[in-house]
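Engineer: next input, structure requested:
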Amino acid sequence: MLANYITRVHHVAIICSDYARAKAFYIDVIGCTVIAENYQSGRQSYKLDLMLPDGTQIELFHFAAAPARPSYPEAQGLRHLALSVTDIDAARNALIAKGVSCEPIRIDPYTQKRFCFFADPDDLPLELYEV
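Structural biologist: Down below sits the predicted model:
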């Protein structure tokens, strides 16, 4: 079984509409570290490799002609990206201090864990999930 060989999620790939705005958000607001940044002139595309503190990576792409997301958040495909936090109140307050709008904290009825949603500059739904 494949699951016997999987150790963790390596990366999540995101296509953004405004490269500079998304880059600033994931570095300055989320706090990702830059691993590498590349521009492919033939494709007129950017790829920014970012890392979260646990080693999980985010690949941030920009393609000039990428279509917009069809709906929020119930479109087929990635529903949301959840980030584990140890103190959801402090994490949410840090986002709000950076001007990011956050939903109220809710409790998952199945796990009893606290969570809340916010969005990146392209309205990609992101979640804080307290562990």
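Engineer: make it CA atoms for all contacts and neighbour counts henceforth
Structural biologist: Noted.
Engineer: quick check: residue 106 vs residue 44, distance?
Structural biologist: Residue 106 sits 41 Å away from residue 44, going by CA to CA, to the nearest Å.
Engineer: brain fart, residue 18
Structural biologist: Residue 18 is 13 Å from residue 44, by CA to CA.
Engineer: cool, residue 10 as well?
Structural biologist: 26 Å.
Engineer: buried stuff in stretch 40-53?
Structural biologist: Buried residues in stretch 40-53, defined by neighbour count with 16 or more other CA atoms under 10 Å: 46-52.
Engineer: looking at those residues, which one is closest to residue 64?
Structural biologist: Nearest to residue 64 out of the buried residues of stretch 40-53 is residue 46 (CA to CA; 9.5 Å).
Engineer: excluding its backbone neighbours, what's nearest the closest one?
Structural biologist: residue 39 (4.5 Å; CA to CA, 6 or more residues apart in numbering).
Engineer: and for comparison, fold this next one:
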Amino acid sequence: MLQLAAVHHVAIICSDYETSKHFYTNILGLTILGEVHRAERQSCKLDLAVNGRYQIELFSFPNPPKRPSRPEALGLRHLAFAVTDLDSAVTSLNEHGVATEPIRVDEHTGRRFTFFADPDDLPLELYEVGEQVK
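Structural biologist: Modelled structure (predicted):
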């Protein structure tokens, strides 16, 4: 059987590179690991760290096609971020003008969560995990 070690990264294609860069770094607080401008492809790639551990690759390409994301479109459903204090995370998003859905409780785990969207309407989730994030 295949032995996967971990999720290495998640790749996101955005429509407006500077807007998405601002959102993921200044609003969500991800750390820039590296940035590459590829003139031959009219593209940029931004490598981001989540809590120093996981990586998100943010790409820009000219005129990317739209991808349906709601309601419950086939494919990747959403990207979830673990947080230790959901209420303060929601407050921070709201203070930056990011709308969040009402907080819900996972019926199987009893954990609280909410959804919001990035600048391209990619569905994102905040999932409260308690004091330790692993």
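Engineer: what's the TM-score here?
Structural biologist: The TM-score (TM-score structural alignment, normalised by the length of the first structure) is 0.93; 129 aligned residues with a CA RMSD of 1.2 Å.
Engineer: can you map out the helices along the first structure?
Structural biologist: With helices called from DSSP state H, the first structure shows them at 19-24, 88-97.
Engineer: mind checking which of those helices is nearest residue 69 of the first structure?
Structural biologist: helix 19-24 (15.3 Å).
Engineer: which bit of the second structure covers that closest one?
Structural biologist: The counterpart of helix 19-24 of the first structure in the second structure, using TM-score structural alignment, spans residues 17-22.
Engineer: what of stretch 111-123 of the first structure?
Structural biologist: Going by TM-score structural alignment, stretch 111-123 of the first structure sits over residues 109-121 in the second structure.
Engineer: what does residue 67 of the second structure align to in the first structure?
Structural biologist: By TM-score structural alignment, residue 67 of the second structure lines up with residue 69.
Engineer: how many neighbours does that match have?
Structural biologist: For residue 69 of the first structure, the neighbour count with other CA atoms under 10 Å is 14.
Engineer: same deal with residue 121 of the second structure?
Structural biologist: Count around residue 121 of the second structure with other CA under 10 Å applied: 13.
Engineer: ok, now the one 3 residues further on?
Structural biologist: Each residue near residue 124 of the second structure was counted by other CA under 10 Å, and the total is 17.
Engineer: mind listing what residue 79 of the second structure touches?
Structural biologist: Contact analysis of residue 79 of the second structure by CA atoms under 8 Å, 6 or more residues apart in numbering lists 123-125.
Engineer: let's see it at 10 Å
Structural biologist: 10, 115, 117, 122-126 (CA atoms under 10 Å, 6 or more residues apart in numbering).
Engineer: now, the most widely separated pair of those residues?
Structural biologist: The widest separation within these, taken as CA to CA, falls between 10 and 115 and amounts to 17.9 Å.
Engineer: more neighbours: these two, which one.
Structural biologist: Neighbours were counted for residue 10 of the second structure and for residue 115 using other CA under 10 Å; residue 115 has more, 19 against 13.
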